[in-house]
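Student: After the sequence you'll find the predicted model.
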Amino acid sequence: MTTPPPSSPGLLARLKSLFGAGADDGRLPSTVDAARALELVGDGASLLDVRERQEWRSGHAPQAVHVPLAEVGEKAPRRLAKDKPVVVVCASGARSRSGAKQLRGLGFDATSLSGGMAAWQRAGGAVR
């Protein structure tokens, strides 16, 4: 009887890995809802706001670090601790997904806040 060749990961496992969901390695999923983001930040995660300067000035979470999306690769590694999870936020969630992906590529455990600042506020997150 012959032994079958080692199997490759199933399609579902590959998709989960590709989209950052379902990995049991302790890392964050690619996106989280606002309630989970508040919990993560409350537990010590950094909050990175990737909106433009005028958006930041119009209101932001008091504990957030501001680095516009175009500068994430250059400035975020100097402004964030690599040993802490990072929740990335923008206005709606589109730019934060891109920012979180860039950070994951740089070795950070990063996730995007789905729904952006509006969701943060609706969930009870402070804004000043």
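Tutor: That came through fine. Residues are numbered from 1 along each chain as shown.

Student: going forward, measure contacts and count neighbours with C-alpha atoms only.
Tutor: Noted.

Student: what packs against the longest helix seen in the chain?
Tutor: Assignment by DSSP state H gives helix 94-105 as the longest helix of the chain. Where contact means 3 or more Cα pairs under 8 Å, 6 or more residues apart in numbering; DSSP states H and E, helix 94-105 is packed against helix 72-79, strand 86-89, strand 110-113.

Student: Could I get the ones you listed in JSON lines, plus columns for distance to Leu40?
Tutor: What follows is these, written out as JSON lines (distance: least, Cα to Cα, whole Å):
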{"stretch": "helix 72-79", "distance to Leu40": "18"}
{"stretch": "strand 86-89", "distance to Leu40": "8"}
{"stretch": "strand 110-113", "distance to Leu40": "10"}
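
Student: want to compare, so here's the second one:
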Amino acid sequence: MIPTVSIDGVPDPLPEGLTVLDVREDIEWQHGHIEGAVHIPLMDLPQRLGDLPTTQLLVICKVGGRSAQAVGYLVQQGIDAVNLEGGMIDWADAQRPMVSENGQPPKVV
């Protein structure tokens, strides 16, 4: 069982003690992401566990598939992690704030 939350269950603004972990690829991150999120692509996660903060993690990807895989792995490692069902698509649809790294208005790709 993968711990999962929908966008309606995520406080706005995000509470202290919660870190967003974005497991999307670099190009997706550059187009739009949650400000303050930690970016570690899914395939890099096993090698970068030491880069994760010790807070609870809200794990996000585009729609929730990759983040569910990440949460399954993280929970096996004893890390407190929750998958955001619907991912960045639902985040953007809920008009939650995003930033970009490419000088363009943020968007989900």
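Tutor: It's in. Values in this document were obtained by computation on a predicted structure and should not be read as measured data.

Student: returning to what we had before: just tell me which of the helices and strands packed on helix 94-105 of structure 1 ends up closest to Asp49 of structure 1.
Tutor: strand 86-89 (4.9 Å; Cα to Cα).

Student: Which residue numbers in structure 2 does that closest one align to?
Tutor: Mapped onto structure 2 using TM-score structural alignment, strand 86-89 of structure 1 covers residues 57-60.

Student: Centroid-nearest residue for structure 1?
Tutor: Thr111 (1.8 Å; Cα atoms, centre = their mean).

Student: Tell me the residue in structure 2 aligned with that one.
Tutor: Aligned partner of Thr111 of structure 1 by TM-score structural alignment: Val82.

Student: My read is that its match contacts Val71, right?
Tutor: Yes: between Val82 of structure 2 and Val71 there is a contact at 6.2 Å, judged by Cα atoms under 8 Å.

Student: okay, and the common contacts of those two?
Tutor: Contact criterion Cα atoms under 8 Å, 6 or more residues apart in numbering; residues shared by Val82 of structure 2 and Val71: Ile2, Pro3, Val59.

Student: Buried subset of those residues as a ChimeraX selection?
Tutor: Per 16 or more other Cα atoms under 10 Å, the buried members of the shared contacts of Val82 and Val71 of structure 2 correspond to this ChimeraX selection:
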select :59
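
Student: quick revisit: the longest helix of structure 1 vs structure 2, average distance?
Tutor: Following superposition, helix 94-105 of structure 1 is found to deviate from structure 2 by 0.6 Å on average (mean Cα distance after the TM-score superposition for structure 1).

Student: Wait, a helix at Met88 of structure 2?
Tutor: Yes: the assignment for Met88 of structure 2 by DSSP: H, G, I helix; E, B strand; the rest coil puts it in a helix.

Student: what does the longest helix of structure 1 contact?
Tutor: With Cα under 8 Å, 6+ apart, helix 94-105 of structure 1 has contacts from 30-31, 49-51, 69, 72-73, 76, 86-90, 109-113, 116.
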